[in-house]
Every structure is written in structure tokens, then in C-alpha cells.
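> Sharing a sequence plus its predicted fold:
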Amino acid sequence: MLFRQLFDPESSTYTYLLADEATGEAVIIDPVLEQAERDLALIEALGLKLVYVIDTHVHADHITASDLLRKRTGCTTILSEKAGVECADRPVKDGDRIRFGSQELEVLETPGHTSGCLSFVTGDRAMAFTGDALLIGGTGRTDFQQGDAHQLYRSITEKLFRLPESTVVYPGHDYKGRTASTIGDEKRLNPRLGQGKTEEDFVEIMANLGLPYPKKIDAALPANLRCGSAQAPSMEHVDS
């Protein structure tokens, strides 16, 4: 499988391009609007056909390029059926499979950062794209967008931590220049929930993070409820 990890320095967002080398069918995970031309140029240079654009959740820190990529390539947009949006072409749920060529991604519902968070695991369990649920040495925050620390703890420990320890974790963000981890490393070393920390331990840690208000949320959230479209905002589902 062809794989590229791309980075947006302003929001510290990772975007992932995966493709079946035999057919050229490709998916892109968490594309950033300001990086859309870069991503389109790479897809063209590699001779790929973009069939799916996936958002792991409704982002609050950047505007997704999903709608733009759909208009430019004719690809299908994917979000959780629990994300509270109407713009996705294909709402997905736990256990669904996203197939491109001979490759596939399995959908894991991993809510807690938001109510509609998803992770995606390759068919061979070698790679997991965890969005903002599980980060390298951290997790997504749980203090807005229906965040729930209890739910996030269970999502990680009951789903992601049950993957093979060798599974490589590719998160939605990293703020320290790290590119990947493994399930085994996070189970042992993650300071928020590794080394056997209980759900109560995790909830207390999350309640005392004191994180600042996301600087782009007021623009990003309404736009992402429309898959990044520039049309007039509808705020019906801003609590999703």
C-alpha cells in the first residue's frame, strides 16, 4: 500500500494519503483546506484517483478540505453517522469497511473528544489512524463539542488498546515533532492513561488540563458542519 503522511504547521494537523498501488484508488484522511492544492498536486503526481475523503470528526482547529476535494475530484466524503452533519455522502458506523482497490479500512467508533469521533484501522491491523482520540503521549481534549472523559477512556482502553501492540498509531495531531507511536508504547507510556491508570485517574487528569479556547473554533466549527463548504453557515448542529 502506498502511504504518505503530510503536515499542516499552523494547526499541527496530520493528513494521511493511502492508496492501492495496483488500481491507484486512494483515500485521504483529515485534509486541511489551506493544504488542498498541495494534496491535489501530490495525488496527480502519483497518478492516483481519489475515491474517498475522510474526516475523523468535526474539527474545531482547522477547516476541512473535504468539500473542495469532492468538487475537484468527484470523490465521496465520509464522516461518522453520529457527527451531526448532513453534508457527508457516506455516513459510517462502527464495523463498516472502506474499500479502495484491494485495501480496506475498518471503522472504529472512538467518541469522547467529540461524540462523532472515528478511528480507522487497516485490514492487516498494521496501522491505526486515531484522529483526536489517541495522540502520541496524550489524548484529545474533552471540554467542548460534547466531549466526555469517561467515554474517551473507554474508547481508547476497550477498542484501541485491544489492537495488537505492534499496530502503528498515526494521530490527528502532534505538537512536538513526533510522527507515530505504537499501541504497545501508548499502553505503557501515555501519561494520561498508560501504566494501568483507572478511568477515575483519567477523568481527574482531563478535568485539570486548563487548556485554552481553540483559536479557530469560531470559524472552523460552522464550516466543518458543512464539510468545509464556504456557503452560508447553518448552526443547527453546533453541539455535535
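Looks like it came in fine. Numbers count the residues shown, from 1 in each chain.

> Going by C-alpha atoms from here, please, whenever you check contacts or count neighbours.
Will do.

> residues in contact with stretch 29-38?
8, 13-17, 53-56, 62-66, 68-69, 172, 228 (C-alpha atoms under 8 Å, 6 or more residues apart in numbering).

> Which ones among these map onto helices?
Of these, the ones assigned to helices by DSSP state H are Ser66, Leu68, Leu69.

> Check whether the second one really touches Ser229, as I assumed.
When you say that, I think you mean Leu68. Yes: in terms of C-alpha atoms under 8 Å, Leu68 counts as a neighbour of Ser229; the distance is 7.2 Å.

> My reading is that Leu152 is in a helix; is that accurate?
Yes: assessed by DSSP: H, G, I helix; E, B strand; the rest coil, Leu152 belongs to a helix.

> Could you check what's spatially nearest to it, not counting adjacent residues?
Using C-alpha to C-alpha, 6 or more residues apart in numbering and skipping residues adjacent in sequence, the residue nearest Leu152 is Gly112, 3.8 Å away.

> ok, structure two:
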Amino acid sequence: MIFRQLFETDTSTYTYLLGCERTRRAVLIDPVDTQVGKYEDLLRQLDLRLVYTLETHVHADHVTAAGLLRERLQSRSVVHRDAGARCADLLVTDGVPLQVGDLEFEVRHTPGHTAGCVSYVMSDRVFTGDALFIAGCGRTDFQQGDAGLLYDSIHRRLFTLPPDTLVFPGHDYHGNTVSTIGREMARNPRVGGGRSQEEFIALMSELELDYPKDIDRALPANQACGLRPAAGGAPRVRCP
């Protein structure tokens, strides 16, 4: 497997490139629109063909590159059906398998940060988006956020994975790159160490976080796969 962890500094967003060495087919998880040129260069350098962009959710802090990459490289966008992005080529649900050459992913619905959050599970790793961070988790005070639901998603859908499963989050603000399920279960200060659901809900309600500075731009753009809505307000959709 070809694997690259890419970092967008303005929003501290991780994007992941995974490629099949046999077929040269590849996916990008949570691509950012300002990085499209870098993705294209990297794909050429590695002799890979992008077939899917996988979104962990509809983001509020950056604009996805899914629509631009679809136009330029004919990739197909993947989003959960509850995310509110009907522009996607594939609207997936919990348990859906995705295969790209020899790469196998399971879509695991992990709502709570938003209603349409998913994690992408592989045999040895999981891409958790904004559900579970390294020593943290996503906020729950907007976009259908629900602290109790996020707690359940993490404990029932992620902490049930093998403890040595690698955790690759959607963001990190402290220079961390990877953790494990076992480490987060034991040490995560928000959801680990035996913290109860009631304690977690109280903690999240007391955070008093600032209004997301880019949500008014990013949210409608991401509901249109990162492209401007066409005349009449409908997003542009390419038929696969």
C-alpha cells in the first residue's frame, strides 16, 4: 500500500492519500480545495490514478476539493447520505464496503460532531475525521452536533476496534500524527480513561468555543462538493 499523510496548515487539516501498488488506483480522504495542485503533482509522481475522494463529513472549517478533483481527474466523491451533500456520486451508509484495487475500507457511521460523520476502517487503521482526535474529539455545538451521540459513536463504533488499530484523525493542532485505539481509550482526556457519558456531556457543554470563522462560507460550499451552485441554487453534478 502507498500511504501519505498530508497537512494543510491554515486549518490544521489532515488529508490522506492511499494507493494500491498493483492497480495504481488511489483515494484521497478529506481533500482541501487550496491543495488541488499539490495532489495532482503527487499523484503524477507516484503514478497513481485517483478514483475516489472520501469525505468524513461536511466540513465547517475548509472547502473540500472533491468537486474540483471530479472535474479535473474524473474521480467520484463519497459522502454519507445524512451529510447534506446530494452532489456526491456515492451516498453511503453504515457498513458499506469500498474496494480500490487491493485496498479495502468499511464505512462506519460515527455521528455526533455532525449527523453525517463517518470513519473509514481498514484492517490495521481507522480514519476518524472529526469524531475522534488524538487526545481530543470534535465539537458538538453546531451542525446537528450531539455530545451523547458522539460519546456512543466513539465508545461503540471506534473503541470496539482492536487496541493496536492506528488512529489517523481529521485534524491535529499540536503536532501529533498518529495514535492507537488503545492509547485513546486509556489517555484521551475527553472520552478515555473511564469517563462516563454524563461527564462527557457536561464537559462538552462547558467548552464555550468560538463560532467557526469559516462556517458561513465552507458549509454551503461543501454541500455543493466544493463547487459554486449553478443558476437557481442547485449544485453542479456530474453523472458518473
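Ah, there it is. Just so it is clear, the model here is predicted, and its values are computed rather than measured.

> so what's the residue nearest to Leu152 of structure 1 up against?
Contacts of Gly112 of structure 1 (C-alpha under 8 Å, 6+ apart): Ala133, Thr142, Gln146, Gly147, Asp148, Ala149, His150, Gln151, Leu152, Tyr153, Ser155.

> aligned partner of the last one in structure 2?
It refers to Ser155 of structure 1. With TM-score structural alignment as the criterion, the equivalent of Ser155 of structure 1 in structure 2 is Ser153.

> Nearest spatial neighbour of its match, chain-adjacent residues omitted?
Excluding the flanking residues, the one nearest Ser153 of structure 2 by C-alpha to C-alpha, 6+ apart is Thr110, at 4.9 Å.

> Pull the contacting residues for that neighbour.
Thr110 of structure 2 is in contact with Gly116, Cys117, Val118, Ser119, Ala131, Leu150, Ser153, Ile154, Arg157, counting by C-alpha under 8 Å, 6+ apart.

> Also Tyr14 of structure 1?
Contact analysis of Tyr14 of structure 1 by C-alpha under 8 Å, 6+ apart lists Gln5, Leu6, Phe7, Asp8, Asp30, Pro171, Gly172, His173, Asp174.

> repeat that with 6 Å
Listed by C-alpha atoms under 6 Å, 6 or more residues apart in numbering, the contact set of Tyr14 of structure 1 reads Leu6, Phe7, Gly172, His173.

> With Leu105 of structure 1 instead?
If you count contacts by C-alpha under 6 Å, 6+ apart, Leu105 of structure 1 has them with Arg97, Ile98, Phe120, Val121, Thr122, Gly123.

> That one and Asp96 of structure 1, how far apart?
Distance, Leu105 of structure 1 to Asp96 of structure 1, using C-alpha to C-alpha, to the nearest Å: 8 Å.

> Likewise for Ala180 of structure 1?
Ala180 of structure 1 sits 25 Å away from Asp96 of structure 1 when distances are taken as C-alpha to C-alpha.

> Strands of structure 1, residue ranges please.
Using DSSP state E, the strands of structure 1 run over 2-8, 13-19, 25-29, 49-54, 76-80, 90-92, 97-100, 103-109, 118-122, 127-131, 134-135, 138-139, 168-171, 181-182.

> any chance of these in a markdown table, with distance to Pro212 of structure 1 too?
Below are the strands of structure 1 laid out as a markdown table (distance: least, C-alpha to C-alpha, whole Å):
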| stretch | distance to Pro212 of structure 1 |
| --- | --- |
| strand 2-8 | 20 |
| strand 13-19 | 17 |
| strand 25-29 | 26 |
| strand 49-54 | 27 |
| strand 76-80 | 26 |
| strand 90-92 | 31 |
| strand 97-100 | 35 |
| strand 103-109 | 26 |
| strand 118-122 | 24 |
| strand 127-131 | 20 |
| strand 134-135 | 18 |
| strand 138-139 | 15 |
| strand 168-171 | 21 |
| strand 181-182 | 26 |
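
> Figure out which of the ones you listed is closest to Thr198 of structure 1.
strand 138-139 (14.8 Å; C-alpha to C-alpha).

> looking at structure 2, where would I find the counterpart of that closest one?
Strand 138-139 of structure 1 lines up with residues 136-137 of structure 2 when matched by TM-score structural alignment.

> Please enumerate residues in contact with the matching stretch?
Defining contact as C-alpha under 6 Å, 6+ apart, one finds that stretch 136-137 of structure 2 is touched by Ala131, Arg190.
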